[in-house]
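>>> got a predicted structure plus its sequence, pasted below:
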Amino acid sequence: MDLWSFIAWFFWIFVFAAYLMVVFSIIADIFRDHSLAGGWKAVWILFLIFVPFLTALVYLIARGRGMQQRSVAQAAEIRQQQADYIRSAAGTSSPSDDIAKAKALLDAGTITQAEFDALKAKALA
């Protein structure tokens, strides 16, 4: 095997890996999109199986912007869930949660207005 055949082999392996990444991203996006009906999801998957390159190209052109928006929304949701989990594991809460709890205690008559003001100042500090 000469040098150029070796380089061409690596190039085609790279192209194939990139193609697989695109196909798996499209499949993930198809199942992530809740506005797309089940029948249309099946049609996209069938076309991806039988006419893969053309379908991937059409999907990226037709639905690429929505694909990006769904990906960003999912990333934001995951980030929020991580922050909530870390906050609950550390036993801390956000200032707005602390103020809401203190307001509920004030409304129930459990604490006085002065105690509420002290808890609010502590939460905001």
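Alright, I've got the coordinates.

>>> CA only for contacts and neighbour counts going forward, please
Will do.

>>> which other helices and strands does the longest helix seen in the chain contact?
Identified as the longest helix of the chain according to DSSP state H is helix 52-90. For helix 52-90, the packing partners by 3 or more C-alpha pairs under 8 Å, 6 or more residues apart in numbering; DSSP states H and E come out as helix 3-32, helix 38-50.

>>> export those helices to JSON lines and tack on mean neighbour count and distance to residue 103?
As requested, the helices and strands packed on helix 52-90 are arranged in JSON lines below (neighbours: other C-alpha atoms under 10 Å; distance: least, C-alpha to C-alpha, whole Å):
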{"stretch": "helix 3-32", "mean neighbour count": "13", "distance to residue 103": "39"}
{"stretch": "helix 38-50", "mean neighbour count": "13", "distance to residue 103": "46"}
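
>>> any chance of those helices in TSV, plus distance to residue 86?
Listed next are those as TSV, based on distance: least, C-alpha to C-alpha, whole Å:
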stretch	distance to residue 86
helix 3-32	25
helix 38-50	35
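
>>> relative to residue 60, which of those helices is closest?
helix 3-32 (8.0 Å; C-alpha to C-alpha).

>>> and the angle from the closest one to helix 38-50?
Calculated by axes from the mean of the first three to the mean of the last three C-alpha atoms, to 10 degrees, helix 3-32 forms an angle of 170 degrees with helix 38-50.

>>> put this next to the previous one:
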Amino acid sequence: MDKYPLLDLFWTMLWFFLWIMWLFLLFKVIADILRSDDLGGWGKAGWLIVALLLPYVGVLVYVIVRGKSMGKRDVKEAQDREAAFKAYVREAAGASEAHAPKEGKHVDDLTKLAELKDRGAITDEEYQRAKTKLLV
């Protein structure tokens, strides 16, 4: 049985993890090439050919040349996803308000009335009349 010293194991694991990191970077670069709006079809094809035929050099050159805009595209995509999520939540919340019980519909109005009463803009009697009107 051959010996496999600890240092050899360390070097094997190091190279394995570096290879995995490079694969992640390669897929990230390919995804960025395909979603990039500022590249035309020929530009995308050229970068894909460089990245796939000369993988280590192609990925490194792409990150050097287009790394800054790559980050900007990531930020823009994250902002777009967040805006879409917020719009969905607002839409879903609006739909649930339409089916809410009558008492739940006027919470904002009651809060405004209480603020007006606290500021002295309306009297206790006016507050009670408006409150009764909202709840009935």
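Arrived safely, thanks for sending. Note that this is a predicted model, so its numbers are computed, not measured.

>>> got a TM-score for the pair?
Here the TM-score for the pair of chains, by TM-score structural alignment, normalised by the length of the first structure, is 0.70; 97 aligned residues with a C-alpha RMSD of 2.2 Å.

>>> ok, back up a step: which one of the helices and strands packed on helix 52-90 of the first structure lies nearest to residue 82 of the first structure?
Among these, the nearest to residue 82 of the first structure by C-alpha to C-alpha is helix 3-32 (19.5 Å).

>>> after superposition, how close is that closest one to the second structure?
Helix 3-32 of the first structure, aligned to the second structure and superposed, deviates on average by 0.8 Å (mean C-alpha distance after the TM-score superposition for the first structure).

>>> relative to helix 52-90, how tilted is that helix?
Using the same axes, to 10 degrees: helix 3-32 of the first structure against helix 52-90 is 60 degrees.

>>> now helix 3-32 of the first structure: which residue numbers in the second structure?
Mapping helix 3-32 of the first structure onto the second structure (TM-score structural alignment) gives residues 6-35.

>>> likewise stretch 75-87 of the first structure?
Counting by TM-score structural alignment, stretch 75-87 of the first structure sits on residues 78-90 of the second structure.

>>> now do the matching stretch: distance to the chain's middle.
Centre-to-centre, stretch 78-90 of the second structure and its host chain are 8 Å apart (C-alpha atoms, centre = their mean, to the nearest Å).

>>> quick check: that stretch compared with the first structure, mean distance?
Per aligned residue, stretch 78-90 of the second structure averages 0.9 Å (mean C-alpha distance after the TM-score superposition for the first structure).

>>> from residue 24 of the first structure, how far off is the residue nearest the centre of the first structure?
Residue closest to the average C-alpha location in the first structure (C-alpha atoms, centre = their mean): residue 74, at 1.7 Å. Distance, residue 74 of the first structure to residue 24 of the first structure, by C-alpha to C-alpha, to the nearest Å: 16 Å.

>>> by contact count, what packs against the strand or helix carrying residue 117 of the first structure?
Assigned by DSSP states H and E, residue 117 of the first structure falls within helix 113-124. When contacts are defined as 3+ C-alpha pairs under 8 Å, 6+ apart, helix 113-124 of the first structure sits against helix 95-108.

>>> show me which residues of the helix it packs on are buried.
By neighbour count with 16 or more other C-alpha atoms under 10 Å, helix 95-108 of the first structure contains the buried residues 95, 98, 99, 102, 103, 106.

>>> what angle do helix 113-124 and that helix make with each other?
Going by the same axes, to 10 degrees, helix 95-108 of the first structure makes 170 degrees with helix 113-124.

>>> what packs against helix 95-108 of the first structure?
helix 113-124.

>>> buried residues in the helix it packs on, which are they?
116, 119, 120, 123.
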